[in-house]
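Q: just to be clear, the model below is a prediction. Sequence and coordinates:
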Amino acid sequence: MAGRKINPWLKMALDLGPVVVFFIAFVRLKDATFTYGGTEYHGFILATAIFVPLMVVSTLILWRLTGRLSPMQIVTLVLVVVFGGLSVWLNDERFFKMKPTMIYLFFAGVLGWGLMRGKSYLALAIDEVMPLAHEGWMLLTKRLALFFLGLAVANEAIWRTMSDQAWVNFKTFGLPVAIFLFFMVQGGLFKTYGIEEQDEGQSPD
């Protein structure tokens, strides 16, 4: 059942707002240290502690306004709470940095499992948004699964070898830009396998 439509700018604010707030909080707090209960917490942990509840609130607001959440949104929220909570609880930023890796590996695994069964789970999630022929969905799903694997590898490489600032920049700007560019370069696939044009019998380059 399709959810209720909301203002696209409001949706964007709810989707990206927590990430932007995390970035601002990190920039302001990255050199600070706070003591609570006899334990010292650095700015990264405090920024994470702000991000997790804000992500929960923004997702709940989105659910109340639209009447539904996609499986991707639900999985993302659960992993944010689990890995972000572990980082704050154990005072160890590595858990939060691993969170994108877990998210992208999970999505790649789910899409790959569907492909092995001859199905596109991506089509089940967004078919109403981008109607494609079955062949188009299978090809797009394969490409997206490989793309998610690439993002997981990139995240691991960056947080393990670069500074906190570099990783935060990657998470805040690099990941959204990479996803945007991925779908932009799929224009040939959408044109070839779009429902309106599937009778032309063309193949993507």
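A: Good, I have the coordinates.
Q: please count neighbours and contacts with C-alpha atoms only from this point.
A: Will do.
Q: go ahead and confirm Ser120 touches Ala145.
A: No - using CA atoms under 8 Å, Ser120 makes no contact with Ala145, being 10.7 Å away.
Q: can you list residues touching both of those two?
A: Leu111 (CA atoms under 8 Å, 6 or more residues apart in numbering).
Q: could you report the neighbour count for Phe107?
A: The number of residues packed near Phe107 is 19, by other CA atoms under 10 Å.
Q: in which helix or strand does it reside?
A: helix 94-116 (DSSP states H and E).
Q: helix, strand or coil: sort out Tyr41 for me.
A: strand (DSSP: H, G, I helix; E, B strand; the rest coil).
Q: that one contacts Thr33, doesn't it?
A: Yes - judged on CA under 8 Å, Tyr41 makes contact with Thr33 at a distance of 5.6 Å.
Q: below is structure B, check it against A:
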Amino acid sequence: MSETSSKAAGQGARLLTDVGPVALFILTYFLGRRVVGEDALYWATGLFIVAMLAALAYARTAHKRWPPMLLLSAVIVTVMGGLGILLKDPIFIYVKPTIVNLFLSYLILFSFAFGVNIWKFFFKEVFDLPDRAWTILAIRWALFLQFLAFLNELIWRHISDGDVAESARWFADFSVTEGFWVNFKLVIMGLTLVFGLLNIPIVMKHQTTDEAAKSE
């Protein structure tokens, strides 16, 4: 297999491990609503945890290493989702994406205080970029992750058919259903894809520069 084909296969596997658990969560939730009613959220969360752990095991087997971001996400998902299922409290499940995104965002930003770019550490095997480009990408993604956390907070705090207290709401006249919150994960995935595409120019610019420098 050529290097290009190998990278393409690797990216395809990475996409599957990222999208697969979310797709399973959404599908299980809406099918479960017809069978187990309000408990569908807990069934979907349980399968989501299993899917995340399976994706982590697959990544470990295929790449002989633990992908840091996937590992951190799996730990938080398992803890928060497990608490939600154990206590039958959907709030733990609603707030889980917020905690994942904020944890990763502040991990990126705080790493600079120790002279480390954790974003480079996460993806140095995928891209070969100068430190300045890694810094720009790290800051961009840290801010974007905070934006995703804000969106999740905006949506879950206004779920009308869940156990969300009125005091948690930001806007009295705004309300959504739990199903809307579940489907909103597709919007989050779309926004993440678009944001990733918007960052391709800086990656291509610096990779092209590096390759040109090596050929001189």
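A: Yes, it's here. What you are looking at is a predicted structure, and each value in this text was computed from that prediction instead of being measured.
Q: TM-score of the superposition?
A: After superposition, the two chains reach a TM-score of 0.81 (TM-score structural alignment, normalised by the length of the first structure), with 189 aligned residues with a CA RMSD of 2.5 Å.
Q: residues making contact with stretch 6-15 of the first structure?
A: Applying CA under 8 Å, 6+ apart, the set of residues contacting stretch 6-15 of the first structure is Ser58, Thr59, Ile61, Leu62, Leu65, Thr66.
Q: buried ones in it?
A: Residues of stretch 6-15 of the first structure classed as buried: Lys11, Leu14, Asp15 (neighbour count, 16 or more other CA atoms under 10 Å).
Q: aligned to the last one, what sits in the second structure?
A: Read that as Asp15 of the first structure. If you follow Asp15 of the first structure across to the second structure using TM-score structural alignment, you land on Asp18.
Q: any idea which element that match lies in?
A: helix 3-35.
Q: now the element after that helix, going C-ward?
A: helix 40-63.
Q: let me see the contact set for the counterpart of Tyr94 of the second structure in the first structure.
A: In the first structure, the residue paired with Tyr94 of the second structure is Lys97, using TM-score structural alignment. By CA under 8 Å, 6+ apart, the contact list for Lys97 of the first structure reads Trp159.
Q: cool, Ala25 of the first structure as well?
A: Ala25 of the first structure touches Ala47, Ile50, counting by CA under 8 Å, 6+ apart.
Q: same thing with the one 4 residues further on?
A: The contact partners of Leu29 of the first structure, by CA under 8 Å, 6+ apart, come to His42, Gly43, Phe44, Leu46, Ala47.
Q: how about it, what's its match in the second structure?
A: So Leu29 of the first structure corresponds to Gly32, using TM-score structural alignment.
Q: same question, Gly136 of the first structure
A: Checking TM-score structural alignment: Gly136 of the first structure goes with Ala133.
Q: that match is in what secondary structure piece?
A: Using DSSP H and E, Ala133 of the second structure falls in helix 131-156.
Q: what's the first helix or strand after that helix?
A: Past helix 131-156 of the second structure, the next helix or strand by DSSP H and E is helix 178-198.
Q: name the helices or strands packed onto that next one?
A: helix 3-35, helix 131-156 (3 or more CA pairs under 8 Å, 6 or more residues apart in numbering; DSSP states H and E).
Q: off-centre distance for the helix or strand just after it?
A: Using DSSP H and E, the next helix or strand after helix 178-198 of the second structure towards the C-terminus is helix 200-215. How far helix 200-215 of the second structure lies from its chain's middle: 27 Å, per CA atoms, centre = their mean, to the nearest Å.
Q: would you mark the buried spots in helix 200-215 of the second structure?
A: Buried residues in helix 200-215 of the second structure (16+ other CA under 10 Å): Val203, His206, Gln207.
Q: distance of the second one from Ala138 of the second structure?
A: Think His206 of the second structure. 15 Å (CA to CA, to the nearest Å).
Q: same thing with the last one?
A: Separation of Gln207 of the second structure from Ala138 of the second structure (CA to CA): 17 Å.
Q: who's in contact with the closest residue to Glu40 of the first structure other than its chain neighbours?
A: The shortest distance from Glu40 of the first structure to any non-neighbouring residue, by CA to CA, 6 or more residues apart in numbering, is to Phe34 (5.5 Å). Phe34 of the first structure makes contact with Glu40, Tyr41, His42, Gly43, according to CA under 8 Å, 6+ apart.
Q: contacts only, for the last one.
A: By CA under 8 Å, 6+ apart, the residues touching Gly43 of the first structure are Phe26, Leu29, Lys30, Asp31, Ala32, Thr33, Phe34.
Q: how about the contacts made by the first one?
A: Contacts were defined as CA under 8 Å, 6+ apart; by that measure Phe26 of the first structure touches Gly43, Phe44, Leu46, Ala47.
Q: which one in the second structure is aligned with the first one?
A: Applying TM-score structural alignment, one finds that Gly43 of the first structure aligns to Ala40 in the second structure.
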